[in-house]
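**Q** How does the following fold in three dimensions:
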Amino acid sequence: MRPRKENPDIAQLVFDQLIAALPNIVSQVAARLNANQTSNSEPRPPRECTYKTFRACNPKEFNRTKGVVGLLSWLESVESVLHISKCTEGNKVEHAACLLQGRALTWWNTLVQARGREAANRIPWEDFKKLLKDEYCPKSELQKLEMELWNLEMKGDDISAYTTRFHELANLVSHLVTPEEVRIERYIWGLSPEIRGNITSANPKTIQEAVEIATKLTNNAVRSGGLAKGKRKIEEFGD
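**A** Next up, the predicted model:
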């Protein structure tokens, strides 16, 4: 049986129809590919920080045994954990309150009884910090830290000790050196007069930049004899 011959007119017609439809086919395929890529690229909502995740970061407990410095240091460390664990605002107080021990826990339980647990856990983080400070930070102790920061000066060539103590105090009473330009100005003010002017002229934009310039200028001044050697021991900062 002989194979049937194709009608050249019909074959040409089919070919022409395919050529005409090809742009539409390509457009449809491209649209579907773009839609899939857009869907896959949409950011997923962040996972809510669970208490297990928070505790996995090993936050410190607080039992109010080390005074105002202990509280301020604890708040600083807890805020670091809250940031690392990506804890949402609504969970911060509830998670942090679980770290309170001893008399601090008694204080929290009294607050829960007065306001109700749900309302207490909804307290904004900044308000929670203020309540703790009002309870455990006598004004006299805070004023001592503030005065030490304002009077802190670099002695001799010990730029390292001065910088370390400055950071410690600045973190404890951060309201005195906020925003960062105020922190930079106060840091520069306490440096040795031999290098203070040069750092001011350099106009550092961040505290880290100011520290790096100050360290470099101090080392250069010591090597050239422009800065007298001699270190005053600064007491190690405790909790």
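
**Q** going forward, measure contacts and count neighbours with C-alpha atoms only.
**A** OK.

**Q** Tell me how far the strand or helix carrying Ala221 lies from the chain's centre.
**A** Assigned by DSSP states H and E, Ala221 falls within helix 207-224. Put simply, helix 207-224 sits 26 Å off its chain's centre (C-alpha atoms, centre = their mean, to the nearest Å).

**Q** Quick check: the gap between Glu135 and Leu169.
**A** Counting by C-alpha to C-alpha, to the nearest Å, the separation of Glu135 from Leu169 is 21 Å.

**Q** So for those two, which sits in the more crowded spot?
**A** More neighbours surround Leu169 than the other of Glu135 and Leu169, with 20 against 12 (other C-alpha atoms under 10 Å).

**Q** what about Cys98, how many neighbours?
**A** 14.

**Q** ugh, wrong one, Thr164
**A** For Thr164, the count of nearby residues is 14 (other C-alpha under 10 Å).

**Q** Here is the second sequence; please produce its structure so I can put it next to the first one:
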Amino acid sequence: MPPAGICYERFRRLNPPTFEGGPDPMAAEAWIREIEKMFRALLFPDEVKVRLAASMLTGNAEYWWTAMETAYAVDGLTWRDFKRLFYNQYFSDSVNQSKQNEFLALTQTDRMSVLEYANKFNELGRFCP
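**A** Now for the predicted structure:
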């Protein structure tokens, strides 16, 4: 595994988004998707992913992470565990359930083109396994 500094440099070259926290669960979900896209491209090991993602937290999200570091043994925390903690805070099960219900109730209306319907289907489909 390359040294942490090299991993950080490669990651930063991709211009990863920061996450500030806030009330919009879709912003949290989009942030995770963008970060994971970068991780797939760079093939980083799990323990590096958590440190790199945490470095992109700002504002209230950074405060949240500081509290998590105090409450949990974050050294060796897996990416899956980080996402679980993150989603518990910013993208709750109820929001996920709401998106699943929206997907299941999706119908094409007269005001919706086939392309618009397909786009909405793809957007919401990621919430239904």
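
**Q** elements contacting the helix holding Ala221 of structure 1?
**A** Secondary-structure packing of helix 207-224 of structure 1 (3 or more C-alpha pairs under 8 Å, 6 or more residues apart in numbering; DSSP states H and E): helix 159-172, helix 180-189, helix 193-202.

**Q** tilt between it and helix 193-202?
**A** 140 degrees (axes from the mean of the first three to the mean of the last three C-alpha atoms, to 10 degrees).

**Q** Tell me which of the helices and strands packed on helix 207-224 of structure 1 lies nearest to Glu48 of structure 1.
**A** Nearest to Glu48 of structure 1 among those is helix 159-172 (28.2 Å), distances taken as C-alpha to C-alpha.

**Q** OK, contacts around the residue of structure 2 most remote from its centre?
**A** What lies farthest from the middle of structure 2 is Asp110; by C-alpha atoms, centre = their mean that is 33.6 Å. When the contact criterion is C-alpha atoms under 8 Å, 6 or more residues apart in numbering, Asp110 of structure 2 has no partners at all.

**Q** Can you check my assumption that it lies in a helix?
**A** No. Applying DSSP: H, G, I helix; E, B strand; the rest coil, one finds Asp110 of structure 2 to be coil, outside a helix.

**Q** Could you tell me where the longest helix along structure 2 falls in structure 1?
**A** Identified as the longest helix of structure 2 according to DSSP state H is helix 25-42. Using TM-score structural alignment, helix 25-42 of structure 2 corresponds to residues 68-85 of structure 1.

**Q** Ala71 of structure 2: how many residues sit nearby?
**A** For Ala71 of structure 2, the count of nearby residues is 9 (other C-alpha under 10 Å).

**Q** That one matches what in structure 1?
**A** Per TM-score structural alignment, Ala71 of structure 2 is aligned with Ala114.

**Q** ok, back up a step: enumerate the positions of the match of helix 25-42 of structure 2 that are buried.
**A** Buried residues in stretch 68-85 of structure 1, counted by 16 or more other C-alpha atoms under 10 Å: 68-75, 78-79, 81-82, 85.

**Q** shouldn't Ser85 of structure 1 be in contact with Phe54?
**A** Yes. Ser85 of structure 1 lies in contact with Phe54 (C-alpha atoms under 8 Å); the separation is 5.7 Å.

**Q** Please report how far the most centrally placed residue in structure 2 lies from Phe82 of structure 2.
**A** By C-alpha atoms, centre = their mean, the mean C-alpha position of structure 2 lies nearest to Ile32, the distance being 1.5 Å. Distance of Ile32 of structure 2 to Phe82 of structure 2, computed by C-alpha to C-alpha: 10 Å.
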